[in-house]
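> from the sequence below, what's the structure:
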Amino acid sequence: MKQPTYFLSHGGGPWPWMDGDFRQAHAQLEASLQAVPSALPEAPRAILMISAHWEAPAFTVQTAARPGMLYDYSGFPPHTYEVQYPAPGDPALAERVVALIEAAGLPAARDAQRGFDHGAFCTLVPMYPQANVPVVQLSLKQGLDPAEHLALGRALAPLRDEGVLILGSGFSFHNLGLMFNGRGQAPSVAFDAWLQSALLSPEGRAERLRAWAQAPAARQAHAREEHLLPLMVAAGAAEGEAGSCNYHETEYLGGITASSFRFG
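Presented below is the predicted three-dimensional model:
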């Protein structure tokens, strides 16, 4: 059965391994991630993960059979630099992804050394805590062109009929300078309202995403758009299909409005 695609807000740093107030701030997000597997038509044979935390000159595919870990955060407790998410890779799927990208006339590359970054493993651990679903990561392309990433999604769409769950991991609002001083509330509300309007219906969705920077509070929500670009891939892979919001809260980290979306 055809798998849906998702754009998932992935939360802050290594939050699944934290406790106290910081962990509690992720309670609604955690519940939404835990609910994803039961909402699928069947268990995926593998996951293709597009994380905001990997950019490369070409769309680069993780090819390792046993990817390691990449602790791409700072200032967290020592134990968070030892956590493991030992999901296997899938070299055959990696080659299939390369072939689809190249067939679409897009640039592709391979990386046998890249480990899972926190955009991947912090999203996956609530969903599949046993790490028993193979995972392949795929980079964004430097330049962060929305049209290129929508085209990437279209190229990857056949994977959905092959049991592959395509996940874009980023954040619907990502301006750290505004998150922690109370000034992010209004722009997060405005940009989230635009996302809800733009994403739920397929009509005109691609055109609106290509012009996302014209949305209300767009550059306050994403001063740099790497955390939004995984959305383009998820939406492109489900072009013409309806969207729904599977996570929404208005008090993330004390006042930010944040959302995640499903397509198909």
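
> going forward, measure contacts and count neighbours with C-alpha atoms only.
Will do.

> kindly check the end-to-end length of stretch 84-94 for me.
End-to-end span of stretch 84-94 (Cα to Cα, to the nearest Å): 22 Å.

> residue contacts, the most centrally placed residue in the chain?
Closest to where the C-alpha atoms of the chain average out (Cα atoms, centre = their mean) is residue 169, at 1.3 Å. Residues near residue 169 by Cα atoms under 8 Å, 6 or more residues apart in numbering: 7-10, 49-52, 119-120, 123, 227, 230-231.

> can you list these in TSV and add secondary structure?
Formatted as TSV, these follow (DSSP: H, G, I helix; E, B strand; the rest coil):
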residue	secondary structure
7	strand
8	strand
9	strand
10	coil
49	strand
50	strand
51	strand
52	strand
119	helix
120	helix
123	helix
227	helix
230	helix
231	helix
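
> dump these into CSV; add neighbour count and distance to residue 1 as well.
Shown next, in CSV, are those (neighbours: other Cα atoms under 10 Å; distance: Cα to Cα, whole Å):
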residue, neighbour count, distance to residue 1
7, 29, 20
8, 27, 22
9, 27, 25
10, 29, 26
49, 27, 19
50, 27, 22
51, 31, 25
52, 25, 28
119, 28, 27
120, 28, 24
123, 27, 23
227, 24, 29
230, 31, 23
231, 34, 22
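
> just give me the closest of those to residue 68.
Using Cα to Cα, residue 120 is the member of these that sits closest to residue 68, with 11.9 Å.

> for comparison, sequence B:
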Amino acid sequence: MSQPRQLSRRAALAGIGGAAVGVALGGCRCSAQRKARPVSKQSAGSSSAKRMPAVFLPHGGGPWPFIDERVFGLPGMWNKMREYMIKLAMAPPEKPKAVLMISAHWEEALPTVSSAKSPPMLYDYYGFPKESYEVKWPAPGQPELAQTVRDLLERAGMTTRADDKRGFDHGTFVPLKLTYPNADMPTVQLSLMKSLDPRSHIAIGRALEPLRSQGVFIIGSGMSYHNLRELFASMKRQQSVVNEDSKRFDAWLGEAMARDAAGRETALVEWQKAPSARACHPREEHLLPLHVIAGAAGNDAATLPYRDVVMGAHVSAVHFG
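Predicted coordinates:
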């Protein structure tokens, strides 16, 4: 077997973190006075559909499933994450009508929805082997669902945009290529807000909760630990040295998610008070998809079906419903 390509520090950090790209190109502001249309049955299925879960998952580093695993460190390190993502297809009680993905790798001033019928691939990582830029996941978009998302957010008093050029970034196609390898799942992306305000992201999720009863599987894709400097140091060591900051933060996360809806929302709003919070999230864009998912959870209890140590850091997935 040939030796894996060695990444520079700069390339590795860029690949793990990705660039937040995709300024809204084709969108338009929604008028606050515009009457919101009803939730589209065409786009999201009938209200008799079984309630879908809302899931926050860690998407790993760059294109990890599609390259030599030794690039990132110890062989087998990603096995549990890979297995978790494959089995994620069994989490909903029936096949979803569509996926609404909130990726840590897309930020806009306003909540922005991808509205292309056939979204392109967005390889928002750098310095990886050639084959990682040949990965395809040609799932369809769903403009009707995109409009429904905007309508629901507008009803909650938010101004939104649509982007008909935005492609699937690696926060979307990396996990979903494992979960839905046939690329037959209609998928729409929703951006984070550049403000990174925790309350605003919980409110976004709360407005979108009705979609879960209409066949839409809502997924937040980020990382429960995302300190690139420390992840790079662990990769350079290529040995299992557990990051104590991540251990403390992950323990807090489990305790916070065990609270009732009001308690966990308070914990997420005040997440910076958590043990080692800023050591684990120097910038919080990889945590905020969890805020959206917690908002969409309603009163559902949380479970943490995936917990692991990757690149020396504790990481977890959080499921509701």
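
> let me see the TM-score of these two.
Laid over one another, the chains give 0.96 as their TM-score (TM-score structural alignment, normalised by the length of the first structure), with 262 aligned residues with a Cα RMSD of 1.2 Å.

> the residue nearest to the centre of the first structure maps to what in the second structure?
The alignment partner of residue 169 of the first structure in the second structure, by TM-score structural alignment, is residue 221.

> ok but its match is inside a helix, no?
No: counting by three-state DSSP, residue 221 of the second structure is not part of a helix but strand.

> who touches the residue nearest to it when sequence neighbours are not counted in this structure?
Take residue 221 of the second structure and drop its neighbours on the chain: the residue closest to it by Cα to Cα, 6 or more residues apart in numbering is residue 103, 4.8 Å away. Neighbouring residues of residue 103 of the second structure by Cα under 8 Å, 6+ apart: 169, 171-172, 189-192, 220-222, 289.

> which helix or strand contains the counterpart of residue 144 of the second structure in the first structure?
Counting by TM-score structural alignment, residue 144 of the second structure corresponds to residue 92 in the first structure. Secondary structure from DSSP states H and E places residue 92 of the first structure in helix 91-103.

> if we can go back for a sec, and the gap between the residue nearest to the centre of the first structure and residue 214 of the first structure?
In terms of Cα to Cα, residue 169 of the first structure sits 22 Å off from residue 214 of the first structure.

> coming back round to it: the helix holding residue 92 of the first structure vs the second structure, average offset?
Superposing on the second structure and averaging over aligned pairs (mean Cα distance after the TM-score superposition for the first structure), helix 91-103 of the first structure comes out at 0.5 Å.

> tell me which other helices or strands that helix touches.
Judged by 3 or more Cα pairs under 8 Å, 6 or more residues apart in numbering; DSSP states H and E, helix 91-103 of the first structure is in contact with strand 59-62, strand 108-111, helix 146-156.

> quick one, helices of the stretch 1-150 of the first structure?
Assigned by DSSP state H, counting those that start in this stretch, the stretch 1-150 of the first structure shows helices spanning 20-24, 27-35, 91-103, 118-127, 146-156.

> which parts of the longest one are buried?
Under the neighbour-count criterion of 16 or more other Cα atoms under 10 Å, helix 91-103 of the first structure has 91, 93-95, 97-98, 100-102 buried.

> mind putting these into TSV with distance to residue 258 of the first structure?
TSV is the format used below for the buried residues of helix 91-103 of the first structure (distance: Cα to Cα, whole Å):
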residue	distance to residue 258 of the first structure
91	34
93	32
94	31
95	34
97	30
98	32
100	32
101	31
102	34
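
> of those, which is the nearest to residue 197 of the first structure?
residue 101 (29.5 Å).

> how about the closest one, what's its match in the second structure?
By TM-score structural alignment, residue 101 of the first structure lines up with residue 153.

> mind listing what its match touches?
159-160, 204, 207-208.

> what about the closest residue in space to residue 23 of the first structure that isn't next to it in sequence, distance to residue 183 of the first structure?
Leaving aside its chain neighbours, residue 23 of the first structure sits nearest to residue 15 (5.8 Å; criterion: Cα to Cα, 6+ apart). For residue 15 of the first structure, the distance to residue 183 of the first structure (Cα to Cα) stands at 23 Å.

> more crowded one of the two?
residue 15 (20 against 14; other Cα atoms under 10 Å).

> any idea how far residue 125 of the first structure is from that one?
10 Å.

> go on, residue 192 of the first structure?
On the measure of Cα to Cα, residue 192 of the first structure and residue 125 of the first structure end up 25 Å apart.

> who's more crowded, those two?
The neighbour comparison of residue 192 of the first structure against residue 125 (other Cα under 10 Å) goes to residue 192, with 25 against 19.
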